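Q: Turn this into a structure:
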Amino acid sequence: MTATVLRTQLSGVWRRPGRLLMTGLSVLVAAFVVFGTVLAYAIVTRTTLDTFSETPEAVSVVVYANGGEPLSPRQVGEIRTTAGVTEATGRVTATFTVGDASSGTDLELLADPGSGPLSRITLISGGYPRAAREIAVDRRAAGRLGVTTGGTLRLNTGDRTAAPVTVTVTGIVDGPRDAAERAWAPDRVVTGISGTPGLPRVDILAAPGADLSAMMSGLSDRLLRDPMAYLSVTTGETMRVREARAAVRQFDQLFALVAMFVGIAVVAAALVATSTFRIVFAQRLRQLALLRAIGAQQGRLVVALAVEGAVVGLVTGAVGVLLAQGAGLAAPAVAGLFGRTVSGPGMPVGAAVAVVIGAGLLTAGAVLAPAFAAAGVSPLQALRSASTLPAERGIAGTRLAGGLLLSAATGGMVWVTVRSMGSSEALLYLVGVGAFGFGTLIALGPVLIRPILAVAGWPLRTAGPAGRLAVSGIGGTPRRAAAVSVVVALGVTMLAGTVVGISSLQLWTDRTMASRTPADLALFAEGGGGLDDVLARLRADPRFRDVTPFRMADFSTADGGFSHGAIAVDMGAMTELRTLSAASGQVDALGPGTVVLSASAATDFDATVGDVVTLHSGGMVRAEVVAVLTGDGPLRTGAILTPADLDALGGTSAGILADIATGGRDEALAAFRSAGNPAGAEVAVLADERDKADDEVSSLFAAAVGLLGLTVLIAAVGVGTTTGLSVLERTREFGLARALGMTRGRLRLMVGMEAGLYGLIGAVLGIVLGVPMAWLALESLRLDLPLTFPGGRLALIVLVTAAITVLAGLLPARRAARVSPVAALAAD
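A: Next up is the predicted model:
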């Protein structure tokens, strides 16, 4: 009997391949996403291993410090005199700022021989540095710093107690592409400028035909005589592979994050599959009841339905894997059209089989609850003329009790999370809040549908009969609406929480950048002489606005343990400075004998508003603290003083801040420099740092939205599938509506509105759950980010989600409108 029942169910599946595809569409999408992620990781890994190399191909042997002291000049000399060594060059990187020590432009100085097989750069103009305090800069750095061959730069180490180093630019070079400004010089020049003798690494070029093993043994014998020497000797090829693998490992955390979002998408696919099978089985109640009437036991029906689900999962999972494999194989050709080179993903058969089997198991598990419900139908149901059971208006008492219990558990977890704010367990408790909260949503969803629909559906009721019918259609099947909307809510919850978190991060970044980079451009001059004429020319140039002078000085605490910068600037002269926020006190209370401290300086002084602090430099200033900022002061300073108090400190420098009013940044930068350049002055493009911070936040936002979009995509698939199956189920209803005069256009509109309502209800539930979760996360994890409510972005999420679900219902709506009234009324 079991085999007969199984054949009956599977024959229906094969006779209707379209129904099979519709039923398992969410699983197909999930399989495509999972296997696509596997292939993407393979592509990134292979491409990195094939193309990445910080070590030039000509390098034969590498000697590097393995966690100990760098190689001394004596050890470098022994390397160069080892038999078989043709050339040896050190690798070291030092970081400086050009202009002000805190707010100048960052510049990386790298060691390179400048020519030959061990070099990574190409000289464009001028000559490569050979003498002390000479450097060559790459083209990007030359443009940003406004320096040409023969010019000079002042390099600051970041230590305010150390004097800047003035270097001469001897040439312009092309090197490996990087977002940072870079300069290059021989290893001995770099160590001389940085003041740190010793090299962390030396690259060696072996003579043609040299025995690398013998050379490495000789190097080990000479370098490892000292038992305290922690050095390693390896081949260049090994180092290249190691660097490539290290570069690949940096993607592991990224793909681990991607895997988490993919897991959420798989959960959404399982929920969609459960809802879909519930509808499909409800449409076959008469068939199932007849099987019960002729002797099929409930257990055998459950097994048959579970097998049917597994078959659907295996087939659609295989299709998803094949589609993903095709996209992966096409990736190199597509990348080639855009001038990029990527490696193919290969064919990971094991992963493909695992994804297909996982799809089958996922669907078999998702079908169990609907299978038990459908198999439990009474044989007397076979005598009913309708193909579906009447819609149940409420939920069972056990489900209601379970939902209330989950709701109480959610509240308890919130209380525990609040009590543990800042502890290492807070994240674990947050996960519990999310799990219990979403469980509550699943259990009580049918109860929540009607009040939400009463509010969300009000505008549709005013749209005429189509709108009223759409609202009543959703309200008449609250369980189905809840099952579909909860999947949408899952994606929107994650999306809303992410938007709130990133909006808070954006606000914090804007506040931080407002103090660190209060202008687009800055000119720093040591003495300050000649700035009056430059200031006048810049203020007369329409390409600039808010041109403001400033003066700076260094100071330290009474014990000399902490050093900061102080600034005197008109706080109301620039837009960014007017937005400077204080954690306590009032910034505009600044006056003679008072000071505004940064957060770090206030910590170093152990001072709060109302305390008197003493600033030590060439002179001494005692001032009352009138405000403590949330972060740094302007240009990363630690204190804001009046000009008179700053003069009392002594040793001041001066400069000019300006925003770009019109024209491009490069054009404005050239005009800013042409206005005048007093001796020893440097120009910094502060807007670059602000743009970099904004780009990082924007990239994070785009990546998060893209990954969470997978869940919304699967939810949209669920809406489309549910709407399509609902159209098949309600053929006679639509035929009656058409017979009573409803036009095809209004019928399409009604079905589209129903699909949109699924998304709208889910979006509302997601916002209600996601925003408090995000606030709780920010507070409990002590991230010190301001709590925000990005109403515009959240409203956009609701509208876009509703629009996506409307689009998902377009095809079923067209199918419903094409049925003739006569044929629909004759259908069973």
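Q: switch to C-alpha atoms for all contacts and neighbour counts from now on
A: Fine.
Q: how much space between the residue nearest to Val321 when sequence neighbours are not counted and Ala808?
A: Nearest residue to Val321 in three dimensions, chain neighbours excluded: Phe32, at 5.5 Å (CA to CA, 6 or more residues apart in numbering). From Phe32 over to Ala808 the distance is 19 Å, taken as CA to CA, to the nearest Å.
Q: One more: Val189?
A: The spacing between Val189 and Ala808, counted by CA to CA, is 65 Å.
Q: quick one: which of these two has more around it?
A: Higher neighbour count among Val189 and Ala808: Ala808, with 25 against 22, using other CA atoms under 10 Å.
Q: Against which helices or strands is the lengthiest helix in the chain packed?
A: When secondary structure is assigned using DSSP state H, the longest helix within the chain turns out to be helix 236-283. Using 3 or more CA pairs under 8 Å, 6 or more residues apart in numbering; DSSP states H and E as the contact criterion, the neighbours of helix 236-283 among helices and strands are helix 17-23, helix 25-51, strand 61-65, helix 349-366, helix 368-375, helix 478-516, helix 686-729.
Q: and after the shortest one, which helix or strand comes next?
A: Next helix or strand after strand 61-65 toward the C-terminus (DSSP states H and E): helix 73-80.
Q: Not counting the next helix or strand after that next one itself, show me its contacts.
A: Moving toward the C-terminus from helix 73-80, the next helix or strand (DSSP H and E) is strand 85-91. Residues lying outside strand 85-91 but in contact with it, judged by CA atoms under 8 Å, 6 or more residues apart in numbering, are 79-80, 110-113, 118, 187, 199-207, 215.
Q: Report the buried residues of strand 85-91.
A: Of the residues in strand 85-91, those buried by neighbour count under the rule 16 or more other CA atoms under 10 Å are Val85, Glu87, Ala88, Thr89, Gly90, Arg91.
Q: Specify the angle between the longest helix of the chain and helix 349-366 in degrees.
A: What separates the directions of helix 236-283 and helix 349-366 is an angle of 30 degrees, with axes from the mean of the first three to the mean of the last three CA atoms, to 10 degrees.
Q: let's see this one next to it:
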Amino acid sequence: MFRTALRNVLAHKARLLMTVLAVMLGVAFVAGTLVFTSTLSDAFQKSSQKGFDRVDVAIQPRAQDDRGGAPGAGPRLDQKLLDAVSRVPGAASATGTVSGFTAVADKAGKLIGNGFSTRGGNYFPGADGKDARYPLRNGTAPKGPHEFALDAHTADKAGYRVGDTVRISVDGPVREQKLTGVFTTDDGTVAAGGSLALFDTHTAQQLFATSGGFSEIDVKAAAGTSQSALKAAVDKVLPKGRAEATTGKQLADDQAKMISQSMDGMKTGLLAFAGIALFVGIFIIANTFTMLVAQRTRELALLRAVGASRRQVTRSVLLEALLVGALAAATGLAAGIGIGAGLRSLMSATGATVPDGPLVISPSTIVASLAVGIVVTVLAAWLPGRRAAKIPPVAAMNSVHATATTRSLVVRNTIGALFAGAGAAGVLVATGMADGKAVMSGGAVLLLIGVFILTPLLSRPLIALAAPVLRAFGISGRLARQNALRNPRRTAATASALMIGLTLITGMTVIAGSVQKGIDKMATDALKADYVVSMASRTPLSPDVATKLAGLKEVTASSPLRNAPSRIGTGATAATEYLTGVNGADFGKLTRLDFRHGSLGTLHGGRAVVDEATAEEKHWTVGSRLPVTYEDGKKGTLTVAGVYRGNEMLNGIILDNATLAPHQQHPTDMQVMVKTKDGATDASKNALVKALGKNPAISIADKKDVSEGIAQMFSLMLNMLYGLLAMAVIVACLGVVNTLAMSVFERSQEIGMLRAIGLDRRGIKRMVRLESLVISLFGGVLGIGLGVFFGWAAGELIAGSLATYELVLPWGRMGLFLGVAALVGVLAALWPARRAARLNMLAAIKAE
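A: Below is the predicted model:
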């Protein structure tokens, strides 16, 4: 039976080619994902470990205890502790570090680096006057408040040299600093495309608001002292409850674990799409083996007649699948390694530099890729093999095509109806639940399976709708319709592959468009302000920015939004809550809050307004008096004046800054809302930009920019989905090619007869193309219909948290998707149609 299986594989090389391609693409996606994420993770881990080479023990402030005391930030590490640690037995040196966000502008005034990875720190010279962490390539170390040093990668990219004046920003206002030195570094964020600016320690402490302290103290062990021994010695001098020590090895391990976990999310997402491509490929494999088995029915019957058992027949089909799967998996693995290398190069080409490192091809990647390809192929071929073995030898010898029995069709349609009904019911029930994600996911899977099972039944009425159009193409159109309906199971399996991809694409498009509409409406409804000013990195903004904007003649009203931790309540029931401070006099002119109870009025003194979700959770109502412990430990009382409906832009406890600011040691703003005399015009925006020094670190956004910023995540995710799901559509296209090619081979006699009685080659080509077009459009209609239903259902859940959510049906894009389905049909038919037209009519008539 093994020799028989091998002979059959070699005899049907061309017919199995599409199956090999389908499996290969899926395996290549899996292997490429595993190679890419492993390579990326390994490169970042090794890069981060280099940063801990000079750190044997790190001292960090202990996290603030939430059980009592002032709710402010934890205590800083001071110079006294640094001196004490440097004298610990076994310590060779101790370095105090300070860090924070620092934006560096290029010569065109644009921000260098990637958002949060644009950092600043301190140059901490040792006894020799040098900082071993940052060897200077050119120039000297920074000294004084107007000097700084820049990493070599950023300096070279921006074209800066020692002596240049560079515009930077730490918390909003522009600073002009003299570049005194360019240094090299192993810092992982710099290697990944970020920037690092260094100041002298005193300047860094002032810029990053550490009040003469440090954010971390790094200790280097003397020769012969282990990290654990040094940590034990350091622990003895640490102030109780204020700081904690960690070994460099533990920090490196934690960093590696964090990097690995961050890669896991990307890996899971990419593997999910690889799984979709493989799932679509299952239809192609099952279709291929179904047709191959049908064409070899007499051969298999003869094997049964000469003594082969059912199990042996099934085993021979599975052996064929095993050989095909092994070949496809090996080819896919090789292609996947290339994809992994290509993705890494692509990241570098787009500016997201990846640390240097080898391409990582782990044994688990090889095993997983080969196993996936082989298992998927064998499983998909099992059902056709089992079906072939169940055909009685005498019946098989009498008929090449064994038609499905009425009983099997009734059973199939009954099962499909039950699955589809249960799935639809689950989805509908989930739309009315507070948290129905799990129920909706389960219902969607059941509905998808049910529709797939019912697809042969659905094919007849839906394809019949195309009859009037097909009649216009004469005999070719009528034959195309009959051919599409001749084997409903095959048509269904082919169309289902395309249906799955279009269901996901359409569903996500409906959700993304509806969310975008809801966010646009929210920005329009909630904001009266013309502009929202914030740091591009979403880091805190200096209060000087709000002061400068408020003094402009173009500005009629402005308010900073300032967050500060506090403790609400007394005793054991007290809990940490963040307070949002605003300009009470102007806040009502800049926002339009939907109040459920009470009103905004004028915020002053102890008046505060609370969002509805917080009020319900805490059982607060209008008039409730809230005991509050501020950031500095002082106590007060807030009175709830109103309860409003929160949104993505405004929520929480809002009060006047005049009440909040006195309790903040270092006030910072998250954003500033601004209303101008002439509204949101180019002139108004230019005035704000000019007033803030054309600062690249500051974002000045109007309502449209605000809504696009919130919806940016959805747009990015949608674009990624389009790219990734294109793989499933490509595999589905291969499925249509495969089905048509096999169908042409199976109908060789019929095509020969049609040629003999007068149908020309052009008519044969048109027949095959129209058949392909009908099958593809059938899958496209089903996919788009299911996608719209799933998009509507998911939107009902989203509407619970986004009050302004509004269902939007993207008719233009859905028309485009249907056009893509039609294009798939046209392209997929090119080779089979040409092959059918070139058949020799006499040889085709004589073919078995």
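Q: what's the TM-score here?
A: For this chain pair, the superposition-based TM-score is 0.73 by TM-score structural alignment, normalised by the length of structure 1; 741 aligned residues with a CA RMSD of 5.4 Å.
Q: coming back round to it: distance to Arg292 of structure 1 and mean neighbour count added to the helices and strands packed on helix 236-283 of structure 1, as TSV?
A: Compiled in TSV, these are given as follows (distance: least, CA to CA, whole Å; neighbours: other CA atoms under 10 Å):
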stretch	distance to Arg292 of structure 1	mean neighbour count
helix 17-23	24	18
helix 25-51	29	22
strand 61-65	77	22
helix 349-366	22	20
helix 368-375	8	20
helix 478-516	25	25
helix 686-729	22	20
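Q: quick one: which of the ones you listed is nearest Gly263 of structure 1?
A: Using CA to CA as the measure, helix 25-51 is the one of these that comes nearest Gly263 of structure 1, at 8.5 Å.
Q: Grab the most central residue of structure 2 for me.
A: By CA atoms, centre = their mean, the mean C-alpha position of structure 2 lies nearest to Met717, the distance being 5.3 Å.
Q: and that residue, what pairs with it in structure 1?
A: Superposed on structure 1 with TM-score structural alignment, Met717 of structure 2 falls opposite Leu700.
Q: so who does that match touch?
A: Each residue near Leu700 of structure 1 by CA under 8 Å, 6+ apart is listed here: Ile502.
Q: Please repeat the previous calculation with a cut-off of 6 Å.
A: Applying CA atoms under 6 Å, 6 or more residues apart in numbering, one finds that Leu700 of structure 1 lies in contact with no residue.
Q: how close does Ser211 of structure 2 get to Gly74 of structure 2?
A: Computed as CA to CA, the Ser211 of structure 2 to Gly74 of structure 2 distance reads 13 Å.
Q: mind checking the SS state of Asp784 of structure 1?
A: Look at Asp784 of structure 1: counting by DSSP: H, G, I helix; E, B strand; the rest coil, its state is coil.
Q: Tell me the counterpart of it in structure 2.
A: Counting by TM-score structural alignment, Asp784 of structure 1 corresponds to Ser801 in structure 2.
Q: and what of Ala111 of structure 1?
A: In structure 2, the residue paired with Ala111 of structure 1 is Gly121, using TM-score structural alignment.
Q: And that match, how close does it get to Leu207 of structure 2?
A: 10 Å.
Q: need the next SSE after the top strand by length along structure 2, C-terminal direction.
A: Criterion DSSP state E: the longest strand present in structure 2 is strand 555-568. Proceeding C-terminally, strand 555-568 of structure 2 gives way to strand 575-582 as the next helix or strand, assigned by DSSP H and E.
Q: tell me which residues of stretch 258-271 of structure 2 are tucked away?
A: Within stretch 258-271 of structure 2, the residues that qualify as buried by neighbour count (16+ other CA under 10 Å) are Ile259, Ser260, Met263, Lys267, Leu270, Leu271.
Q: and the first one, what pairs with it in structure 1?
A: In this case it means Ile259 of structure 2. When structure 1 is aligned by TM-score structural alignment, Ile259 of structure 2 is paired with Ala247.
Q: and the match of Asp784 of structure 1, how many neighbours?
A: Ser801 of structure 2 has 13 neighbouring residues, counting by other CA under 10 Å.
Q: so which helix or strand takes in Ala420 of structure 2?
A: Assessed by DSSP H and E, Ala420 of structure 2 sits inside helix 406-431.
Q: after that helix comes which helix or strand?
A: Along the chain past helix 406-431 of structure 2, the next helix or strand (assigned with DSSP H and E) turns out to be helix 437-464.
Q: In structure 1, what stretch matches that following helix?
A: Helix 437-464 of structure 2 lines up with residues 427-454 of structure 1 when matched by TM-score structural alignment.
Q: Can you list the buried residues in that stretch?
A: Across stretch 427-454 of structure 1, burial judged by 16+ other CA under 10 Å covers 427, 429-430, 432-434, 436-447, 449-450, 452-453.
Q: next one: it to chain centre, how far?
A: Computed by CA atoms, centre = their mean, to the nearest Å, the chain-centroid distance of stretch 427-454 of structure 1 equals 26 Å.
Q: how big's the offset between it and structure 2?
A: Between stretch 427-454 of structure 1 and the corresponding residues of structure 2, superposition yields a mean separation of 1.7 Å, by mean CA distance after the TM-score superposition for structure 1.
Q: Test my guess that Gly585 of structure 1 contacts Ala627.
A: Yes - when contacts are counted by CA atoms under 6 Å, Gly585 of structure 1 is listed as touching Ala627 (4.1 Å).
Q: Comparing these two, which residue is more hemmed in?
A: Between Gly585 of structure 1 and Ala627, counted using other CA under 10 Å, the more crowded position is Ala627 (27 against 17).
Q: Confirm that the more buried one sits in a strand.
A: Yes - Ala627 of structure 1 forms part of a strand when assessed by three-state DSSP.
Q: From Leu811 of structure 1, how far off is the counterpart of Ala14 of structure 2 in structure 1?
A: Aligning on TM-score structural alignment places Ala14 of structure 2 opposite Gly18 in structure 1. Distance, Gly18 of structure 1 to Leu811 of structure 1, using CA to CA: 14 Å.
Q: Does the match of Ala111 of structure 1 belong to a helix, a strand or coil?
A: Applying three-state DSSP to Gly121 of structure 2 yields a three-state assignment of strand.
Q: Surely the residue nearest to Val321 of structure 1 is in contact with Ala324?
A: Yes - Phe32 of structure 1 is within contact range of Ala324, at 5.3 Å (criterion: CA under 6 Å).
Q: separation between the most far-flung residue of structure 1 relative to its centre and Asp828 of structure 1?
A: Of all residues in structure 1, Ile294 has its C-alpha farthest from the mean position, at 58.0 Å, by CA atoms, centre = their mean. For Ile294 of structure 1, the distance to Asp828 of structure 1 under the criterion CA to CA works out to 22 Å.
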